[in-house]
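Participant: show me the folded form of this:
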Amino acid sequence: MKLKSILIISLIITFQDFAFSQQSYPSLSPKGIIEQGVGNTNLKIEYERPSARNRKVFGELVPWNEVWRTGAGYCTKISFDKNVAIGKQAIEAGTYSLLTIPNKEEWIVILNTDTSLYGAYDYNPDKDVARFVVYPQHSNRYYETLTIDVDLIPNNAMIYVSWENTSIAFAFETSTDAEIEDYINGQLLTGNIKDYDEMSNAIDYLYFQSKDFKKLEWLAKESIKLNKSEFAYRLLMETYERQHYYTKAIEAAKKAIETRKEKAEDNDKYLARDIKLWEKHLERIRTKANKKSS
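Facilitator: Below you'll find the predicted structure:
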């Protein structure tokens, strides 16, 4: 092999070793991603997370009364796959930049269609789809790093933006409840759909949302006609109990025990456990009923 070729190969190996030996340094503002199901809607937030690092954040690092990317680097992006309301404003499904204008007394939250922004340098207010006011709150917790989080409020959410000792929040509302209630009213309560599983799902929804006990009672009774089950009796019992109809609740609990025994198989190893559980339910309701009558 010629000397020139040997030198070239040696140089290539040397540069490769040099490249692979370099230390990888972490980003000063690492990327954060939140992906969260909210009712019937998929929500995603992507942002770069700066840290305070002994600097005063609001009023200095983040100036008052200027459009802020609500993060570092490229603008913060928020995406959702169904139409929603944010800050009480209707917004179509899509991806938007999430910008803010911080101030001591109030913040402006902005959703803008330009998701390619680096910082807020080329921000164009003509591309805004929503603007609304929120009021900053003092946080007893100190947030070293900018933090966006989602607190679920059954089928809806509150979105929080927190940094240093300041936090703002705004509502993220989905169409979930309206769609389900339209379905229950238009299909199940009218008798257009008579399906035990569909009714069970509706009963479960109404119960855990604490919504319209009269509808829940009607659906539970109809589902029992379709398929006599301890599940429907249990929710019927708990529905009556919540409304302080203790006599009806006791009767529903007895029916649940009776139904469980009827459906038991010879080798049903869970029967004794379930009966014991139902007896505890009965005792609990009787205790409440006695207190009410005394």
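
Participant: use CA for all of it now, contacts and neighbours both
Facilitator: Fine.

Participant: buried sites along the longest helix seen in the chain?
Facilitator: Ranked by residue count, the top helix of the chain under DSSP state H comes out as helix 271-293. By neighbour count on 16 or more other C-alpha atoms under 10 Å, the buried set for helix 271-293 is 271, 275, 278, 281-282, 285-286, 289.

Participant: what helix or strand is residue 238 located in?
Facilitator: helix 230-242 (DSSP states H and E).

Participant: tell me which strands and helices that helix is in contact with?
Facilitator: Judged by 3 or more C-alpha pairs under 8 Å, 6 or more residues apart in numbering; DSSP states H and E, the packing partners of helix 230-242 are helix 196-208, helix 213-226, helix 246-263.

Participant: between it and helix 271-293, how big is the angle?
Facilitator: When axes from the mean of the first three to the mean of the last three C-alpha atoms, to 10 degrees is applied, the directions of helix 230-242 and helix 271-293 differ by 20 degrees.

Participant: quick one: the strands in the stretch 51-200 of the chain?
Facilitator: Listed in chain order, the strands of the stretch 51-200 of the chain (DSSP state E, counting those that start in this stretch) span residues 77-80, 84-86, 89-91, 94-101, 107-112, 128-134, 137-153, 156-173.

Participant: second chain to compare with the first, below:
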Amino acid sequence: MKVLKWFLIIIGALLVLGFAGFKVMQHQTKKASPEGTVAYANGDLKIDVFHNRPYKKGRVIFGGLVPYDEVWRTGANEATTFTTNQDLSIGGKLLPAGKYTLWTVPHADSWQVFFNKRMYNWGVNMDGVASRDPAEDAVEVTVPVEVLPEVVEQFTISVEDAEVPTLVLAWDRTKVSVPLR
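Facilitator: Sure thing, here's the model as predicted:
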């Protein structure tokens, strides 16, 4: 009976320490890449984007920290989510109303942007590889890169009112725009 009691106490203590350690690690990570939320509304259309916003901090971003030609979780920490309350046409492809994870493959002159149906707890697996499952992609579109005259220090996602609402991703001197029709 004493052995069982001590066994349960040790297991309970390990669980509490593990949970506390996870929360501390999560808090420390979020300080370097704080959460950001975009809330866009125009008439009946509502779009929400949740992402984590890392800083440049003097680093080479695209082609360096974020390699070219590899899937990127499009931010830091958790996978970025994109929610729309209405069907959208993106690159001539239908994106039904719903919640998606947003993934990108940056190239020097263009980016592939993926709206994925699956929700992921974290943006990468334990080995650091993006956790996106391509079979779950709802829409994929390729958009050109715009080179900015000024550095954007912190990764930024916005939805801008242009001719049509446009999802904009900007960091360092790179900007990509995805029209949302």
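
Participant: and the TM-score between them?
Facilitator: Laid over one another, the chains give 0.77 as their TM-score (TM-score structural alignment, normalised by the length of structure 2), with 149 aligned residues with a C-alpha RMSD of 1.6 Å.

Participant: can you report how many residues lie near the equivalent of residue 135 of structure 2 over in structure 1?
Facilitator: Alignment note: residue 135 of structure 2 maps to residue 126 in structure 1; criterion TM-score structural alignment. If you count neighbours by other C-alpha atoms under 10 Å, residue 126 of structure 1 ends up with 8.

Participant: map residue 50 of structure 2 onto structure 1.
Facilitator: Under the alignment (TM-score structural alignment), residue 50 of structure 2 maps onto residue 46.

Participant: where does its match fall, secondary structure wise?
Facilitator: strand 41-48.

Participant: residue range for stretch 249-260 of structure 1 in structure 2?
Facilitator: Taking TM-score structural alignment, stretch 249-260 of structure 1 hits no residues over in structure 2.

Participant: what's next to the helix holding residue 238 of structure 1, contact-wise?
Facilitator: Contact with helix 230-242 of structure 1 is made by 200, 203-204, 207, 213, 216-217, 220-221, 223-224, 246, 248-253, 255-257, 259-260, 285, as judged by C-alpha atoms under 8 Å, 6 or more residues apart in numbering.

Participant: let's see that with 6 Å instead.
Facilitator: Applying C-alpha atoms under 6 Å, 6 or more residues apart in numbering, the contact partners of helix 230-242 of structure 1 are 220, 249, 252-253, 256, 259.

Participant: swap in stretch 102-111 of structure 2?
Facilitator: Residues outside stretch 102-111 of structure 2 that contact it (C-alpha under 6 Å, 6+ apart) are 68-74, 80-81, 112-115, 142-145.

Participant: with stretch 140-158 of structure 2 instead?
Facilitator: Residues contacting stretch 140-158 of structure 2 (C-alpha under 6 Å, 6+ apart): 53-56, 91, 109-114, 167-176.

Participant: so how do I select the buried members of the residues you listed in ChimeraX?
Facilitator: Remark: buried members of the contacts of stretch 140-158 of structure 2, expressed as a ChimeraX selection using 16+ other C-alpha under 10 Å:
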select :53,54,55,56,91,111,112,113,114,167,169,170,171,172,173,174,175,176
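
Participant: count the residues that sit near residue 88 of structure 2.
Facilitator: 17.

Participant: residue contacts, it?
Facilitator: Residue 88 of structure 2 is in contact with 94-95, 181, counting by C-alpha under 6 Å, 6+ apart.

Participant: nearest residue to it in space, please, no chain neighbours.
Facilitator: residue 95 (5.1 Å; C-alpha to C-alpha, 6 or more residues apart in numbering).

Participant: which ones are touching the one you found?
Facilitator: Contacts for residue 95 of structure 2 were tallied using C-alpha under 6 Å, 6+ apart; they are 87-89.

Participant: so what's residue 93 of structure 1 up against?
Facilitator: Applying C-alpha under 6 Å, 6+ apart, we find residue 93 of structure 1 in contact with 80-83.

Participant: A helix includes residue 27 of structure 2, no?
Facilitator: Yes. According to DSSP: H, G, I helix; E, B strand; the rest coil, residue 27 of structure 2 belongs to a helix.

Participant: could you measure from it over to residue 65 of structure 2?
Facilitator: 22 Å (C-alpha to C-alpha, to the nearest Å).

Participant: the more surrounded of these two?
Facilitator: Taking neighbours as other C-alpha under 10 Å, residue 27 of structure 2 and residue 65 compare with residue 27 leading, 13 against 10.

Participant: I am finished for the moment; much appreciated.
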